[in-house]
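Peer 1: Dropping the sequence and predicted coords here.
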Amino acid sequence: MDIHGYFGPSDNWINLLVLVHVLSAIIGIGPTFFGHVLLRKGQNYGKLRNSVGLMPLLEKFPKILGSLAVVSGILLAWLGDYGFKQLWIYGSLAVYVLIQIVVIGFMAPAAQKLVSKIMAAKEPDDQPISAEFASEVAKVNKINYIATCFGVVLFLLMFFKPTL
């Protein structure tokens, strides 16, 4: 007996899995786009401290829900009509891996360095940030733009499902 026999009509489970996949992808990747607001120009020390203080909380969304999106996507490919024969599925997985490499390998270390420095800075909250901090914020934001561009590509692959 296949998995559908245990859980009832396959269409209902597939539809539920699609819902879980879409919501986890949107909610999971969404905070990546919000990172640009946190890393905006023109902040003073107090605003930047508050902004970088939110980053660890926002990182939980992609970690948890991004992982759920991948697992549910693989299940959809396995249980649904797509199979693993379509190029857009492999492209989506590859883009997701690229996002993880950019975020975990480049952005997280740069952001962690920035957070440590800004939290240790003794300047008053109402003082504009120094050129050094502005440069580090811009560096982290540029890396975040790379991740968000890949995120847009990922959503486009999922939406249009291009084939060769």
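Peer 2: That came through, no problem.

Peer 1: all contacts plus neighbour counts: C-alpha atoms, from now on.
Peer 2: Noted.

Peer 1: can you pull the contacts of Pro124?
Peer 2: With contact set as C-alpha atoms under 8 Å, 6 or more residues apart in numbering, Pro124 has these partners: 45-46.

Peer 1: ok, so what distance separates the residue nearest the centre of the chain from Lys47?
Peer 2: Computing the C-alpha centroid of the chain and ranking residues by C-alpha atoms, centre = their mean puts Ile29 first, at 3.5 Å. Per C-alpha to C-alpha, to the nearest Å, Ile29 is found 24 Å from Lys47.

Peer 1: Repeat that for Asn141.
Peer 2: On the measure of C-alpha to C-alpha, Asn141 and Lys47 end up 16 Å apart.

Peer 1: Have a look at those two and say which one is more surrounded.
Peer 2: Comparing Asn141 with Lys47 by other C-alpha atoms under 10 Å, the one with more neighbours is Asn141, at 22 against 18.

Peer 1: Check the offset of stretch 134-142 from the chain's centre.
Peer 2: The chain centroid and the centroid of stretch 134-142 are separated by 18 Å, computed with C-alpha atoms, centre = their mean, to the nearest Å.

Peer 1: putting a second one here so we can go through both:
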Amino acid sequence: MITFYKILVILHIFSAIIGMGPGFILTTVVKSGKTMTELRHSYAIRHRLHIYVMIGGTMLLVTGLLMGVLNPSLFRMGWYDLSLVLFLAALAIGPVMLTPRSKPIKEMLASHQGEEIPEEYWRLSRELFKYEYIENFIFIIIITLMITKPF
């Protein structure tokens, strides 16, 4: 018989696939744009993928915390606590680091005339992508902790 806890574990795993999977390619999607039209299209695709990241990420947090409530010993496991702290830190990166760096890019995409990608875009995108890579690295650490449960 399948228990509610096992259902949460299954939902947690699918949430990771739905939320984290697309998150790892958000940067790659927009790097393919070579003209402003392509870049705008790439950012539109990125926006659609980001919806999955948000839904999956929310489900990850909810199912992970519910598993902790059902099995309170998880809160005494270092891998669980560290994963939770890292996940919350990664969530904070969005509004604190990514949003301020993506706003000028969005404004540029909306207002720039012509097909030539402005040099300013490359500077802004490098800064944005740096923080996205940091966030992806945090998620890799979390996934590793969840799989290995080292402490």
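Peer 2: Now that the structure is in, tell me what you want to look at. Given the structure is predicted, the values throughout are model-derived calculations rather than measurements.

Peer 1: Tell me how the two chains score on TM-score.
Peer 2: Once superposed, the chains reach a TM-score of 0.89 (TM-score structural alignment, normalised by the length of the second structure), with 151 aligned residues with a C-alpha RMSD of 1.9 Å.

Peer 1: Quickly note the distance from the residue nearest to the centre of the first structure to Phe155 of the first structure.
Peer 2: Taken as C-alpha to C-alpha, the span from Ile29 of the first structure to Phe155 of the first structure is 10 Å.

Peer 1: cool, and Val22 of the first structure?
Peer 2: 10 Å.

Peer 1: ditto for Met107 of the first structure
Peer 2: From Met107 of the first structure to Phe155 of the first structure the distance is 21 Å (C-alpha to C-alpha).

Peer 1: Looking at the two, which has the bigger crowd around it?
Peer 2: Each of Met107 of the first structure and Phe155 has its neighbours counted (other C-alpha under 10 Å); Met107 has more, 21 against 18.

Peer 1: And that one? What does it align with in the second structure?
Peer 2: Superposed on the second structure with TM-score structural alignment, Met107 of the first structure falls opposite Leu98.

Peer 1: Does the closest residue to that match other than its chain neighbours lie in a helix or a strand, and which?
Peer 2: Closest residue to Leu98 of the second structure in three dimensions, ignoring its sequence neighbours and counting by C-alpha to C-alpha, 6 or more residues apart in numbering: Leu128, at 6.3 Å. Per DSSP states H and E: Leu128 of the second structure is located in helix 119-148.

Peer 1: same question, Lys106 of the second structure
Peer 2: Going by DSSP H and E, Lys106 of the second structure is part of helix 99-111.

Peer 1: how big's the offset between stretch 45-63 of the second structure and the first structure?
Peer 2: By mean C-alpha distance after the TM-score superposition for the first structure, the fitted stretch 45-63 of the second structure averages 1.7 Å away from its aligned residues in the first structure.

Peer 1: for that stretch, the distance to its chain's centre please.
Peer 2: Using C-alpha atoms, centre = their mean, the distance between the centre of stretch 45-63 of the second structure and that of its chain works out at 7 Å.

Peer 1: contacts for that stretch?
Peer 2: 8-9, 11-12, 15-23, 26, 29-30.

Peer 1: Which of those residues sits closest to Val69 of the second structure?
Peer 2: Proximity of these to Val69 of the second structure (C-alpha to C-alpha) peaks at Leu8, which lies at 11.4 Å.

Peer 1: Once you drop chain neighbours, what's closest to that closest one?
Peer 2: Thr63 (5.8 Å).

Peer 1: corresponding residue for the one you found in the first structure?
Peer 2: By TM-score structural alignment, Thr63 of the second structure lines up with Ser72.

Peer 1: which residues of the first structure fall in helices?
Peer 2: For the first structure, applying DSSP state H gives helices covering 3-7, 10-38, 45-79, 87-100, 108-120, 131-160.

Peer 1: what span of the second structure lines up against stretch 141-151 of the first structure?
Peer 2: Going by TM-score structural alignment, stretch 141-151 of the first structure sits over residues 129-139 in the second structure.

Peer 1: Distance from the chain centre to that stretch, please.
Peer 2: In terms of C-alpha atoms, centre = their mean, the centre of stretch 129-139 of the second structure is found 8 Å from the chain centre.
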